[in-house]
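In: quick one, structure for this:
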Amino acid sequence: MAKIDGKYITVETEAPDYPVTVTEQPVEKGVNLVDHVQAGAWTMSLSGLIVGPDADKTRAYIVAAKDKGKVVRYVGRNRFTGVITAFSTSHDYTVANGMTFSMDLREVRIATSSYVATLPAPVKAQAAAVANKGTQQPKNKSKSKGKGKGGKKKTASTKSNKATSASSVINKPTRAPIKPGNKWGTGNLQ
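Out: So this is what the prediction gives:
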C-alpha cells in the first residue's frame, strides 16, 4: 500500500524518471561535442487501484489537488513530492469496490518573494537624508482674502498684509543650503 497526502492507494507500478537536457555542438569527424548538461524536473508515473469504502473521496481529493496545483507528497516504494500533472481513472467490472487509475507527478520548485516590507537596522543606517533639495518656492502664509462688496472692511493691517504678500511673490525664491565642497554650489561645473 502507498499513500498520497495520507490517503491510501494501491500502486502496482512506479516509474520514476530523472531527465537531463544536453546541448551539443557538431564537429567534422566523430561524435558531437557535449558542452553543457542541465538537470530537468523529475517525474513519476503511477498506476494501480483505488479501492475501499472511501475510494470516491480519495479520487475527489486527488482531482481537487490536481486542479488547484497543490504540492502533494507520495510515499510508496519511492518517495516523491510534486504536483499531479495527469490523473485518469477506469471504472469496469473487474474492480467491484473502486477503480483503476494512472497518474503522473512532476517535481516543482516554488519561488519565494525577496521583497521585505521594512529595512533591517544596518541598511537603514546606510541611507542618508537628502542634503540638497534644489530651489524651493516660498510658501505664502497669508490666508486672508478680501471679499468683494458687502464683505469685510479693509483695514490698515490687511493692506499691509497685501503689500508683504505681493513683495514675497516678486522676490526670488530661496535656495536650499549646499554642502561646502560640492561642485554644484561653487559654480565650477567641470
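In: going forward, measure contacts and count neighbours with C-alpha atoms only.
Out: Will do.
In: would you list every one of the helices in the protein?
Out: 55-68, 121-126, 156-170, 183-186 (DSSP state H).
In: which of the residues in the first one are buried?
Out: What it means is helix 55-68. Residues of helix 55-68 classed as buried: 55, 58-59, 62-63, 65-66 (neighbour count, 16 or more other Cα atoms under 10 Å).
In: that helix packs against which elements?
Out: Counting contacts by 3 or more Cα pairs under 8 Å, 6 or more residues apart in numbering; DSSP states H and E, helix 55-68 is packed against strand 79-90, strand 98-106.
In: elements contacting the last one?
Out: Contact here means 3+ Cα pairs under 8 Å, 6+ apart; on that basis strand 98-106 packs against strand 43-51, helix 55-68, strand 79-90.
In: please repeat the previous calculation with a cut-off of 7 Å.
Out: When contacts are defined as 3 or more Cα pairs under 7 Å, 6 or more residues apart in numbering; DSSP states H and E, strand 98-106 sits against strand 43-51, strand 79-90.
In: okay, the buried residues of helix 55-68 in a markdown table with distance to Asp35 next?
Out: As requested, these are exported to a markdown table (distance: Cα to Cα, whole Å):
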| residue | distance to Asp35 |
| --- | --- |
| Ala55 | 49 |
| Thr58 | 46 |
| Arg59 | 45 |
| Ile62 | 41 |
| Val63 | 41 |
| Ala65 | 39 |
| Lys66 | 37 |
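In: to compare with the earlier structure, here is another sequence to fold:
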Amino acid sequence: MAVTTPLPGDFALTRIEGITGRLVAAGQALVGDAAPVQHAFVYVGMGKVVQAMPGGAELIPIEEASPVVQWSSGKFDLTGDQRRKIEQEAAALVGTPYSFLDYVSIALAHYRIRPVWVRDFVADTGHMICSQLVDEVYLRAGVHLFDDGRLPGDVTPGDLWKLLNPRRVTSTDRDLRRLAYG
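Out: The predicted structure is shown next:
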C-alpha cells in the first residue's frame, strides 16, 4: 500500500524529467546505483519539503515537488525527537549550495580512483546534492542510514532507493562496497 500522507522527517524519492533526469540516471547506472529515481527530498511537515536544487536547497510546498515514487515512511523506527531534529536540520540547510562536482566525487569513489584532495575539497565546500542532504539531516539527527563503511555524503538517489528496496546482499557485494568507500 502506497503512503499518501508522510510524517515529518520522512524522505521521498522521485523521478526527474528531461535531460537532467537522464544524466543523473546514466551517472547512477555507471556507478552501479541504477534506480527508477533520480531525486530525493525531506518532508518537514505543514505540507512543505526541503530539497537540494542547483540554485541552492529550498523549502517549497509539496505540491511543487516532483511526484513521489516512494516514501521512507515505515522503513525506519524514528522517535518523535529524531523526527523533530530531522525537520530542524533540513530547514537549517535551506540555501545550501549545490554542486555537480559531488556526483563526480561519488563516481570516483566507486571506481576507487578518487584522490584525497577531491574528497576533501568536496567535503569542505559544504555543497550538497539531494541525496547528500537527506543523508546529512538524518546523520545530524543521530540516524545513520548506511553502515557499509562509506563516507558521509557518498550517497546517490540510487543508494537511497536500494536502502528502501533491499535485495539480498551477498558478502561479495558488501566487500566491494567497502573497497569502494574505504
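In: and the TM-score between these chains?
Out: Once superposed, the chains reach a TM-score of 0.20 (TM-score structural alignment, normalised by the length of structure 2), with 57 aligned residues with a Cα RMSD of 4.7 Å.
In: circling back: quick one: which of the helices and strands packed on helix 55-68 of structure 1 is nearest Ile170 of structure 1?
Out: The closest of these to Ile170 of structure 1 is strand 79-90. By Cα to Cα, the value is 71.2 Å.
In: return the set of buried residues in that closest one.
Out: Neighbour-count burial for strand 79-90 of structure 1 flags 80-84, 87, 89 (criterion: 16+ other Cα under 10 Å).
In: and these, which is closest to Glu12 of structure 1?
Out: Of all these, the one with the least separation from Glu12 of structure 1 (Cα to Cα) is Thr89, at 14.2 Å.
In: for the helix or strand encompassing Asp102 of structure 2, packing partners?
Out: In the assignment (DSSP states H and E), Asp102 of structure 2 maps to helix 101-110. Packing partners of helix 101-110 of structure 2 (3+ Cα pairs under 7 Å, 6+ apart): helix 116-125, helix 171-181.
In: so can I have TSV of these showing mean neighbour count and distance to Leu133 of structure 2?
Out: Below are these laid out as TSV (neighbours: other Cα atoms under 10 Å; distance: least, Cα to Cα, whole Å):
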stretch	mean neighbour count	distance to Leu133 of structure 2
helix 116-125	13	13
helix 171-181	14	18
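In: ok, which of these comes nearest Val69 of structure 2?
Out: Nearest to Val69 of structure 2, of these and by Cα to Cα, is helix 171-181 at 25.6 Å.
In: any idea which strand is longest in structure 2?
Out: The longest strand of structure 2 (DSSP state E) is strand 39-45.
In: give me the buried positions along it.
Out: 39-45.
In: next structured bit after it?
Out: Assigned by DSSP H and E, the successor of strand 39-45 of structure 2 is strand 48-51.
In: after that next one, which helix or strand is next?
Out: Next in sequence after strand 48-51 of structure 2, counting helices and strands by DSSP H and E, comes strand 58-61.
In: which strands or helices does the following helix or strand past that following strand pack on?
Out: Going down the chain from strand 58-61 of structure 2, the next helix or strand is strand 68-71, by DSSP H and E. Using 3+ Cα pairs under 7 Å, 6+ apart, the elements in contact with strand 68-71 of structure 2 are strand 11-14.
In: would you mark the buried spots in the strand it packs on?
Out: Burial within strand 11-14 of structure 2, assessed by neighbour count using 16+ other Cα under 10 Å, is assigned to 11-14.
In: just these now: which is nearest Tyr138 of structure 2?
Out: Ranked by distance to Tyr138 of structure 2 (Cα to Cα), those are led by Phe11 at 9.7 Å.
In: give me the buried positions along whichever strand or helix holds Ile86 of structure 2.
Out: In the assignment (DSSP H and E), Ile86 of structure 2 maps to helix 80-92. Neighbour counts over helix 80-92 of structure 2 (16+ other Cα under 10 Å) mark 82-91 as buried.
In: save these as CSV, and put in distance to Asp175 of structure 2 too.
Out: Output for the buried residues of helix 80-92 of structure 2, formatted as CSV (distance: Cα to Cα, whole Å):
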residue, distance to Asp175 of structure 2
Gln82, 31
Arg83, 32
Arg84, 35
Lys85, 33
Ile86, 30
Glu87, 34
Gln88, 35
Glu89, 32
Ala90, 32
Ala91, 36
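In: picking that back up, got TSV for the helices and strands packed on helix 55-68 of structure 1, with distance to Val51 of structure 1 too?
Out: Converted to TSV, the helices and strands packed on helix 55-68 of structure 1 look like this (distance: least, Cα to Cα, whole Å):
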stretch	distance to Val51 of structure 1
strand 79-90	12
strand 98-106	4
